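Colleague: Fold the stuff below for me.
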Amino acid sequence: MDTQFLEKRAKKVFKESPLVHCVTNEITCESMANALLYVNSKPIMADDPREFQELFSQTDALLLNLGHLSPDREKQLMAASEYANQFNTPTVIDVVGVSVSSLRKKLAFELLKNKPQVVKGNTSEMKKFCGLSSHGRGVDGHVLDQGKESLQELAEALQELVKTYPDTSFLATGAVDVIVTGDKTYLLSNGVPELDKRTGTGDMVGAIIAALLGQGETVESSLVMAVSYFNICGELAKELGGSPIGMEDFNYHLMNELSLLHEQENWWQSIKGEKTND
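Modeller: Got it, this is the predicted structure:
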């Protein structure tokens, strides 16, 4: 990794307080709102299109989450996406559950037409999104989609997708996180298995990415910093909780670290990974 790039960007992230508009699922709504507050951002969980015109004149970034889909939610997501395109609001789309049904995949590609800055999902979801064979079940990623050959296949598919949608970067989260943005591909390797056992970890990562975009960070920096920051918090939570660690203790330490780690000047030095091409 480029240490000069990391140091330069890390000194600026989480210093502003962007207003992040989230159209998201009810299951993880509170966790996402708290995660945003803990990284010095302001969440607003608004899903009524009647107030979008006024709201988009104030917000700094938008997060669209496909979890808990319904006919009404689909209309809300599409309306918010269209307003974001109109107002040039940085947008993150989280394709939660795209492995579940063709309906979600179709909706995700409709949203992609409005040129979001980021489309993200777990490894299994993003393989399905790219038209590759996926072992995903429900909203969870599958370990069989996270092998070296599988990740290479996914990275190549995302690189091709960027050519079709050059305004959008893509993130696949897992034991190794794959980022494809423009002509750059990152493979990041921070994190612990316990993060997969807590509901909403991927949703919180999406929110943090939106927060960084909302404070004016580049897409590349927002992706690398948000993913790494959250995963390093997971590593510290496990370390603080001892071994073995119960999930309630892990959750407690994880949320504490989200609010504390950015106050440490050199937290970025724990980032692990590589940039595989330019």
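Colleague: CA atoms for contacts and neighbours, from now on please.
Modeller: Fine.
Colleague: So which residues of the stretch 1-150 of the chain form strands?
Modeller: Counting by DSSP state E, counting those that start in this stretch, the stretch 1-150 of the chain has strands at residues 19-23, 42-44, 61-65, 91-94, 118-122.
Colleague: would you list those in a markdown table and tack on distance to residue 206 and mean neighbour count?
Modeller: Listed next are those as a markdown table, based on distance: least, CA to CA, whole Å; neighbours: other CA atoms under 10 Å:
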| stretch | distance to residue 206 | mean neighbour count |
| --- | --- | --- |
| strand 19-23 | 10 | 26 |
| strand 42-44 | 13 | 19 |
| strand 61-65 | 7 | 28 |
| strand 91-94 | 7 | 28 |
| strand 118-122 | 7 | 27 |
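Colleague: could the ones you listed go into TSV alongside distance to residue 4?
Modeller: Output for the strands of the stretch 1-150 of the chain, formatted as TSV (distance: least, CA to CA, whole Å):
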stretch	distance to residue 4
strand 19-23	28
strand 42-44	29
strand 61-65	27
strand 91-94	26
strand 118-122	24
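Colleague: which one of those lies closest to residue 5?
Modeller: Nearest to residue 5 among the strands of the stretch 1-150 of the chain is strand 118-122; the distance by CA to CA comes to 20.1 Å.
Colleague: Who are the packing partners of that closest one?
Modeller: strand 91-94, strand 169-173, helix 201-214 (3 or more CA pairs under 8 Å, 6 or more residues apart in numbering; DSSP states H and E).
Colleague: Tell me which of those sits nearest to residue 34.
Modeller: helix 201-214 (8.9 Å).
Colleague: Which residues does the next helix or strand along the chain from that closest one contact?
Modeller: With elements assigned by DSSP states H and E, the helix or strand that comes after helix 201-214 is helix 219-241. For helix 219-241, the external contacting residues (CA atoms under 8 Å, 6 or more residues apart in numbering) are 9-10, 13, 117-118, 169, 171, 177, 179, 181, 188, 190-192, 194-195, 205, 208-210, 212-213, 245, 249-254, 257-258, 261, 268, 270-272.
Colleague: Second chain to compare with the first, below:
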Amino acid sequence: MHAVDLRAAREALREQQPLVHCLTNTVVQAFTANALLAAGAAPAMVDAPEEAGDFAAVASAVLVNVGTVNARTADAMRLAARSAGEAGTPWVLDPVAVGGLAFRTDLAAGLVALRPAVVRGNASEVLALAGTGAGGRGVDSTAGPEEAAAAAADLALRTGGVVAVSGPVDLVTDGRHTVRIGGGSALLTRTTGAGCALGALVAAYVAVTDDPLAGAVAAHAHVALAAEVAADVADGPGTFAPAWLDALDALDGASLERADVRSAA
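Modeller: Predicted coordinates:
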């Protein structure tokens, strides 16, 4: 059984304020930065090839999100991932829409070979990255987390890291231990950038826990519980987004222990 101390992880994030280097898609940069700030981390959006490698070496953690990738940012992502690996900086790969488009699929396959600490995606993205699926409908998954459980475990063993699969019940595995996180709100799926922000929060938590499985679980629990709090006061997706940011900020370590986290051997 792999137990995760959610209270300790939350408190460490607040105390250490990790610097998260985000190479992420242009649609979500401000929202991702705000989510990191609300949780207690410090965001940086450095995606120039001339700077990405140097910055990845000094950041607390790195997020590589291929959502709106182009040739220039792909070079920056490769440089950042290599530099992070050499420096011992944990980095997270978010394979947005991998499987349906050849350029990003090839890029993501190359990045997987650089051994990210965590791969975080939806079920269709994880299946495609593992070589057992064709991808989803754009950024939307056409499969559920349990359908990707075996592929996620195999991919985690291949990278030596953790694979997190988002869905109604999130699944996080290192290939040997699997943890499921329930709760959340359907309004997350109607909020542009919520999943991308989750990837950045995974990076932040991994930086302060020194344990990719614990960090990924804590991030998913934080996001899910904040979504429940926000959904209780929101009238719809327009009011949900700022309420979610407020909840990310308000939840402390004791609050996070209420999250629906189910561990399995």
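Colleague: thinking again about what came up before, take the contacts of helix 219-241 of structure 1 and keep only those in helices.
Modeller: 9-10, 205, 208-210, 212-213, 249-254, 257-258 (DSSP state H).
Colleague: from those residues, which single one is nearest residue 44 of structure 1?
Modeller: Out of those, the member with the shortest distance to residue 44 of structure 1 (by CA to CA) is residue 210, at 12.4 Å.
Colleague: which residues sit in contact with the aligned partner of residue 258 of structure 1 in structure 2?
Modeller: Residue 258 of structure 1 maps onto residue 248 in structure 2, with residues paired by TM-score structural alignment. Counting by CA under 8 Å, 6+ apart, residue 248 of structure 2 makes contact with 35, 38, 39, 222, 223, 226.
Colleague: Could you do residue 27 of structure 2 as well?
Modeller: Counting by CA under 8 Å, 6+ apart, the residues that residue 27 of structure 2 touches are 68, 193.
Colleague: picking that back up, for residue 111 of structure 1, find the nearest of the strands of the stretch 1-150 of structure 1.
Modeller: Here strand 91-94 is closest among these (CA to CA), at 8.0 Å.
Colleague: so that closest one matches what in structure 2?
Modeller: Going by TM-score structural alignment: strand 91-94 of structure 1 matches residues 91-94.
Colleague: what's the average distance of the matching stretch to structure 1?
Modeller: Stretch 91-94 of structure 2, aligned to structure 1 and superposed, deviates on average by 0.4 Å (mean CA distance after the TM-score superposition for structure 1).
Colleague: From residue 64 of structure 1, how far out is residue 226 of structure 1?
Modeller: Separation of residue 226 of structure 1 from residue 64 of structure 1 (CA to CA, to the nearest Å): 17 Å.
Colleague: Over to residue 196 of structure 1?
Modeller: From residue 196 of structure 1 to residue 64 of structure 1 the distance is 21 Å (CA to CA).
Colleague: same thing with residue 75 of structure 1?
Modeller: The value you get for residue 75 of structure 1 to residue 64 of structure 1, if CA to CA is used, is 12 Å.
Colleague: do residue 253 of structure 1 as well
Modeller: From residue 253 of structure 1 to residue 64 of structure 1 the distance is 27 Å (CA to CA).
Colleague: Matching residue 75 of structure 1 against structure 2, which residue comes up?
Modeller: Per TM-score structural alignment, residue 75 of structure 1 is aligned with residue 75.
Colleague: what's near enough to touch its match?
Modeller: residue 49.
Colleague: ditto for the one 3 residues further on
Modeller: With contacts defined as CA under 8 Å, 6+ apart, the neighbours of residue 78 of structure 2 are residue 111.
Colleague: Can you tell me how far it is from residue 49 of structure 2?
Modeller: Distance from residue 78 of structure 2 to residue 49 of structure 2, by CA to CA: 9 Å.
Colleague: Count the residues that sit near the spatially closest residue to residue 104 of structure 2 that is not a sequence neighbour.
Modeller: Distance criterion CA to CA, 6 or more residues apart in numbering; nearest residue to residue 104 of structure 2, sequence neighbours excluded, is residue 98 at 6.1 Å. Applying other CA atoms under 10 Å, we find 30 residues neighbouring residue 98 of structure 2.
Colleague: How about the one 4 residues further on?
Modeller: The local packing count at residue 102 of structure 2 equals 10, with neighbours defined by other CA under 10 Å.
Colleague: quick one: the most centrally placed residue in structure 1 from residue 54 of structure 1, how far?
Modeller: In structure 1, the residue lying closest to the centroid (CA atoms, centre = their mean) is residue 206, at 2.7 Å. Going from residue 206 of structure 1 to residue 54 of structure 1 by CA to CA gives 24 Å.
Colleague: cool, and residue 162 of structure 1?
Modeller: Distance from residue 162 of structure 1 to residue 54 of structure 1, by CA to CA: 32 Å.
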